[in-house]
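[1] Okay, sequence plus prediction incoming.
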Amino acid sequence: MISRRKTDAVLKRLGKLYQEMDAAYTNAASALGLSCVDCENNCCTSYFQHHTHIEWLYLFRGLEALPEETRARYIERAKEYVEAVGESLSRGEVPTVMCPLNDDGRCAVYDHRLMICRLHGVPNVILSRNGLQHFQGCFKAKKLFESNPEAPVMDRTAMYRALAGLEMELLGKRKTPPPRIDLTLAQMLVMGPPSLK
């Protein structure tokens, strides 16, 4: 495990990477004419799983800045979310439960929100081991892209690779790597900050 000082330095670089993600999203959305204003479908009800310890840790840095009573309220909501999602999945349904950090349409830890919360919505591509993968974006973006197929598509590849590099740096060299994670934000809240020992 790396020192607190090195951890802080890596998290600071993640903050800069998040700013790059925000700029890339804004550019792609603007080129497409995509706006979330008055959208009837809230992305915060989308079922996302997250896979990096560094984002999990960064999320908790944002939570730690909140009053204890507020954090406790979000954790209670997270427990309710986990239960509701479990019920949906047991019925074979795709969960559509509001994120426990959403307060009247606003993210309580907006500056510390996770990568998918920043990039979801616009048409995008990523080059992976399986080749170039295409994502159409949200339902509004899909309609806009159909009428403007020449609009630029956001390439997430470099951002994903940068995030993976920061993850490896945070975890450091280990004999046994920590287990892979596939957690919703709510599960992260319920479990507490990640153990990096």
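    Yep, that arrived. Residues are numbered from 1 along each chain as shown.
[2] contacts and neighbour counts: CA atoms only from here.
    Noted.
[3] So residue 95: helix, strand or coil?
    Following DSSP: H, G, I helix; E, B strand; the rest coil, the label given to residue 95 is coil.
[4] separation between it and residue 129?
    The spacing between residue 95 and residue 129, counted by CA to CA, to the nearest Å, is 28 Å.
[5] between those two, who's got more neighbours?
    When neighbours are counted by other CA atoms under 10 Å, residue 95 comes out ahead of the other of residue 95 and residue 129, with 18 against 7.
[6] pretty sure the more buried one contacts residue 83?
    No: applying CA atoms under 8 Å as the test, residue 95 and residue 83 come out as separate, 10.9 Å apart.
[7] What residues does residue 152 make contact with?
    Going by CA atoms under 8 Å, 6 or more residues apart in numbering, residue 152 touches 28, 31, 32.
[8] Return the residues in contact with the second one.
    Okay, so that is residue 31. Listed by CA under 8 Å, 6+ apart, the contact partners of residue 31 are 151, 152.
[9] Repeat the analysis, applying 10 Å as the threshold.
    By CA atoms under 10 Å, 6 or more residues apart in numbering, residue 31 lies in contact with 25, 148, 150, 151, 152, 153.
[10] Going by distance to residue 73, which of the residues you listed wins?
    Taking CA to CA as the measure, residue 73 lies nearest residue 25 of the contacts of residue 31, at 30.4 Å.
[11] Now do the nearest residue to the closest one once chain neighbours are set aside against residue 21, distance only.
    Nearest residue to residue 25, sequence neighbours excluded (CA to CA, 6 or more residues apart in numbering): residue 119, at 5.9 Å. Note on residue 119: its distance to residue 21, by CA to CA, is 7 Å.
[12] alright, now check it against this:
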Amino acid sequence: MKFVSKRTLSRRLAALYAKMGKAFDKAAPEGFTCEGCQQNCCVSYFQHHTHIEWYYLWEGLKALPEAKQAEYLARARENVDRTREALARGEVPKVMCPVNEDGKCGLYEHRMMICRMYGVPNVLLGRSGLRQFPGCPVCMEKVEGREHDRVDRTPLYRELVELEMDFLGSRRNQVPRVDLTLSEMIVAGPPKP
């Protein structure tokens, strides 16, 4: 198995994220924006599943001034506590993402796949067949009764899986599966090499 540098993998992930951005823009209805949305995806309970995205998130965090890193870490710790409390009550957690800055992502260039793809209509071909997602409520309202594009996430996910396998290399069957929120990834620190 050949070694691929983390720098190369980060560039490949950035290129994949650019593809996602183009697919999102193509599927987004005219005038679609998240501004002022009360059901903001930044308060949704998302768990992320790849080491490479976790690593890339931390690349972005480390590039920030130390004071901003400390602020995001403090917010992340609070979010982890609030999320655990909500789950213990049997509720779906609704806590604002720790890197949200007045409605904007403080790590926009390093945000994860779900953060990039959420909102627009999309499809995914998986083991259980084709799954369709209508988009967020704001988008659904804009496309209701109209012909619209859908993002096929399948090839994007496949490329992400390839990147994950390259990132993990020979360790791919030895490391635990990732199942963490963004806050938990910040609190845990970068993934172990």
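    Nice, I can see it. These numbers were taken from a predicted model, which means no experiment stands behind them.
[13] circling back to that earlier point, how about the residue nearest to residue 25 of structure 1, what's its match in structure 2?
    Correspondence of residue 119 of structure 1 to structure 2, assessed by TM-score structural alignment: residue 117.
[14] Give the aligned equivalent of residue 17 of structure 2 in structure 1.
    Mapped onto structure 1 by TM-score structural alignment, residue 17 of structure 2 lines up with residue 18.
[15] quick one: its match and residue 110 touch, right?
    No: using CA atoms under 10 Å, residue 18 of structure 1 is not in contact with residue 110; the gap is 11.1 Å.
[16] Need the overlap of contacts for these two.
    residue 118.
[17] Between these two, tell me which one has more neighbours.
    Legend: neighbour count by other CA under 10 Å for residue 18 of structure 1 and residue 110, higher for residue 18 (21 against 14).
[18] Now that one. Nearest residue, chain neighbours left out?
    Leaving aside its chain neighbours, residue 18 of structure 1 sits nearest to residue 115 (7.1 Å; criterion: CA to CA, 6+ apart).
[19] Neighbours of residue 84 of structure 1, how many?
    By other CA under 10 Å, 16 other residues sit near residue 84 of structure 1.
[20] Could you list the buried residues of whichever strand or helix holds residue 20 of structure 2?
    Residue 20 of structure 2 is part of helix 6-27, with elements assigned from DSSP states H and E. Buried residues in helix 6-27 of structure 2, counted by 16 or more other CA atoms under 10 Å: 9, 10, 13, 16, 17, 20, 23, 24, 25, 27.
[21] average distance between that helix and structure 1?
    Once fitted to structure 1, helix 6-27 of structure 2 is off its aligned match by 0.7 Å on average (mean CA distance after the TM-score superposition for structure 1).
[22] after superposition, how close is whichever helix or strand comes after that helix to structure 1?
    The first helix or strand that comes after helix 6-27 of structure 2 along the chain, using DSSP H and E, is helix 51-62. Compared with structure 1 after fitting, helix 51-62 of structure 2 deviates on average by 0.2 Å (mean CA distance after the TM-score superposition for structure 1).
[23] What is the corresponding segment of structure 1 for helix 51-62 of structure 2?
    The alignment of helix 51-62 of structure 2 onto structure 1 (TM-score structural alignment) covers residues 53-64.
[24] contacting residues for the closest residue to residue 99 of structure 1 other than its chain neighbours?
    Distance criterion CA to CA, 6+ apart; nearest residue to residue 99 of structure 1, sequence neighbours excluded, is residue 44 at 5.4 Å. Taking CA under 10 Å, 6+ apart, we find residue 44 of structure 1 in contact with 96, 97, 98, 99, 100, 101, 102, 105, 106, 107, 117.
[25] before we move on, back to that, gap between the residue nearest to residue 18 of structure 1 and residue 20 of structure 1?
    Where residue 20 of structure 1 is concerned, residue 115 of structure 1 sits at a distance of 11 Å (CA to CA).
[26] Common neighbours of these two, please.
    Contact criterion CA under 10 Å, 6+ apart; residues shared by residue 115 of structure 1 and residue 20: residue 159.
[27] Quick check, residue 180 of structure 1 in contact with residue 194.
    No: between residue 180 of structure 1 and residue 194 there is no contact under CA under 10 Å: 11.9 Å.
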